[in-house]
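1. No letters, just coordinates:
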């Protein structure tokens, strides 16, 4: 039974309510608290003002009565008409024995034949003085006392009182009106809040329904906000952000699909060639040395090509799960270019490779990837430079940057193709053969490497004149500690070595 009650409580919990209901309840609660506080302040303020007004009436009545008595010198009933008593103020006059002499109270009210404060003062022979401030009795009556002596030296006690019946009735009525107003305001707040909140959150329902309908094959759908909802900047900004995110997702998905399609195509071609040569060997090439040599050479070539392609595909797969920056270190630019130059001399194959300039400065990057990037540039230059051509390497340092340049005297790239050569699997039409064009992944890998090393790439080319690729990295300045000035930035000495 207890468990059922807990389940029921969970079902009606605020956490299960829809968003608009939570907002309405929260808004209504805040409005209710504000109205309640305002009502309490109003009632308290009115009550305080009325009390001060009653006290002022009693003070004024006492002053005017004493002024009259001092002028007349005796006590008589004329004091009620000539002493300018304030309305609703009652005056009782007691003699030195504490007996009531005069009273202008209503005939139906109970007469105060004696008063305990006056009696205490008389019994103590005025050792206990009368209250100096206005006192509110248990019945809510306000009382003020004054002592007066006549010309014949008789002592009288004056008791000024006021019953705040009208004031209490007004405060009671005001309290009821405020309670009714608060309840009515709360009901109106809930009703209007539900309407306005539903209307304001209506675009969110549209966004939700649109997102529910977006699938892998429907990534082109976008959120369309009605004109009336466009005035809501928050909703408009949210829809724009979601649409922009969908644009990026669609672009990435299309890139992925294109990548898979291109990779499948690139892998299918060598597999087809290998399969064809295997069938050729199986049919009649086993005993034919020429066919056997040709087939083995082709299979080896296609296998090497597939190995390179798979390695580059794996590079992109690995690059999405890590960062090159984790392996950054201070590197000497001249050493990097020299090592790359030494490694590519063996594959020059009739092309001349020359280091024109090699500045030795510091860079902060990942060594292996920088070398791989330069090898990709040189490999492309070798592919598109005919035998007898030249490839020029250089490392040029400025005050802020280090530029690695690879320039060839090859066939060049058409100007309209320059913007696309860094795309995956893209190859210029004039060189779409595996003998020269490769897989089309090299420059895409180089672009990724440059981005991971905080570098930027520049490409210049002219048909039949050659191509220049430049990788620009920020120069690195090391902090050193000195005996006089610590933590100063010291620029490393530059020295240029020509090769």
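-> Nice, thanks for sending it over. None of the values given here were measured: they were computed from a predicted structure.

2. When you work out contacts or count neighbours from here on, use the C-alpha atoms and nothing else.
-> OK.

3. mind listing what the residue lying closest to residue 74 once chain neighbours are set aside touches?
-> Of all residues not flanking residue 74 in the chain, residue 150 sits nearest, at 5.6 Å (C-alpha to C-alpha, 6 or more residues apart in numbering). Applying C-alpha atoms under 8 Å, 6 or more residues apart in numbering, we find residue 150 in contact with 69-70, 73-75, 156.

4. How are the helices of the stretch 251-400 of the chain distributed by residue range?
-> 289-319, 333-344, 367-384 (DSSP state H, counting those that start in this stretch).

5. I should have written the stretch 51-200 of the chain there, sorry.
-> 79-82, 116-123, 165-212.

6. Out of these, which is the most enclosed?
-> Comparing those by mean neighbour count (mean count of other C-alpha atoms under 10 Å), helix 116-123 ranks first with a mean of 16.

7. Quick one, which of the contacts of residue 150 are buried?
-> Among the contacts of residue 150, those scoring as buried are 69, 75, 156 (criterion: 16 or more other C-alpha atoms under 10 Å).

8. And here is the other one:
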């Protein structure tokens, strides 16, 4: 049963739990009520008998004769029956001749009275009555008498039996009502969750624009709906990004593959006889293959980054030495532009040297691609006044980027337009370099910003944290 309940619906679990708790409360209440009634009856009878016993003993110790004056002033509590017998068992006094005889009461005395009864008194069941019986021997005026005090605890025994039946029926009725109430309440409470489930089932990969309606009450369910909607938005954005990524990657790979196939076909037909066509074909195929290799390496880098498998070996690095080395090599390979290193502040950073070098090169290569021949590319760094950071600025006087495109250029495969893709004979790009540079900045806690205008050039600003001490 418990195993079945473990795998039952939440509404069933709530109903069973609610009903079980209420049943336990009802049973406990019924038991305590019954015990309280019994204890109250017995305790009241015990108190009245003890008061009557004390009054009689006090009057006997005064030595008064057992006449009318002896029994004045309400000596016996109302409801208490007193019988006095001598040593032979003869009744010398009683205040209720119709009460059951002593012999009959003693014959019906319970051997195992209730635990709440006084152990110095006896309990007898006679007809429908429960009688409390206390007796004591007293010497009075030279003779020994036995005093019997009786008190009826319940005038009608069926009263308590009826009370017990009522309590039992109320417990059963309460349990049934708890089951019904728990069922409807759980259904009502879990209705928003069922609606969320139904909506989630209708959501497909191709149609992720549906959202779960958020309940008006600001409770856990509304928080769950908002969280689920937020998750759907991220999933939708991820799927769209993945589709765009696959589409763009396919497009980027299709062009070089088409060129390679075209030149291969050209070479197979006329390349063997014409050396000029052979040289042109081999050169073009090599160029396209190199472009494909770069594209595939960038795709693999981003794939490892997305899967958090791109390993970084961070260590303490002198940034000025790194920047100087990158700029020196940039000058050697760049013959069509002026490359200058301006201010180069010293500062130790904690970073992966390979990826940091790769990031700076990406920005510098972009400047080379999109700056006309004869243009100027500069790098400078200085410590910020607030301390703890060094600012590296990489600038050019190229074609620039429009304000509305400055944040999009860090998206994968994004390129502003055809004129920027190939500027005055520059090398066409894949739109992945800045995405890689952005990821490297994120992994090193580097804040990246851009200052650019069309026709006025571009400045990349990197706020790099320094190592303390």
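-> Received it, and whenever you're ready, just let me know what you need. If you're wondering where the values come from, they're calculated on a predicted model, not measured in any experiment.

9. So after superposing, what's the score?
-> Superposed pair, TM-score by TM-score structural alignment, normalised by the length of the second structure: 0.86. Supporting alignment: 450 aligned residues with a C-alpha RMSD of 3.0 Å.

10. and the helices of the stretch 251-400 of the first structure, which is most packed in?
-> Using mean count of other C-alpha under 10 Å, helix 367-384 ranks as the most buried of these, with a mean of 20.

11. what about that helix, how far off from the second structure?
-> When the second structure is superposed, helix 367-384 of the first structure averages 1.2 Å from its matched positions, counting by mean C-alpha distance after the TM-score superposition for the first structure.

12. ok and that helix relative to helix 333-344, angle-wise?
-> Angular relation of helix 367-384 of the first structure and helix 333-344 on a 0 to 180 degree scale: 50 degrees, by axes from the mean of the first three to the mean of the last three C-alpha atoms, to 10 degrees.

13. tell me the contacts of the nearest residue to residue 366 of the first structure once chain neighbours are set aside?
-> The shortest distance from residue 366 of the first structure to any non-neighbouring residue, by C-alpha to C-alpha, 6+ apart, is to residue 328 (4.5 Å). Contact analysis of residue 328 of the first structure by C-alpha under 8 Å, 6+ apart lists 364-367.

14. For residue 328 of the first structure, give its distance to residue 376 of the first structure.
-> When distance is defined by C-alpha to C-alpha, to the nearest Å, residue 328 of the first structure is 20 Å away from residue 376 of the first structure.

15. Would you mind measuring the gap between the ends of stretch 266-282 of the second structure?
-> Termini of stretch 266-282 of the second structure sit 11 Å apart (C-alpha to C-alpha).

16. neighbouring contacts of that stretch?
-> For stretch 266-282 of the second structure, the surrounding residues in contact (C-alpha under 8 Å, 6+ apart) are 263-264.

17. Which secondary structure element is home to residue 410 of the first structure?
-> Using DSSP states H and E, residue 410 of the first structure maps to neither a helix nor a strand.

18. so it touches residue 380, yeah?
-> No - the criterion here is C-alpha atoms under 8 Å, and residue 410 of the first structure misses it with residue 380 at 9.9 Å.

19. Aligned to residue 322 of the first structure, what sits in the second structure?
-> Using TM-score structural alignment, the partner of residue 322 of the first structure in the second structure is residue 308.

20. Check the spacing between its match and residue 245 of the second structure real quick.
-> For residue 308 of the second structure, the distance to residue 245 of the second structure - C-alpha to C-alpha - is 18 Å.

21. ok, whatever residue of the second structure lines up with residue 61 of the first structure - contacts?
-> Superposed on the second structure with TM-score structural alignment, residue 61 of the first structure falls opposite residue 52. For residue 52 of the second structure, the residues meeting the contact criterion (C-alpha under 8 Å, 6+ apart) are 75-77, 80.
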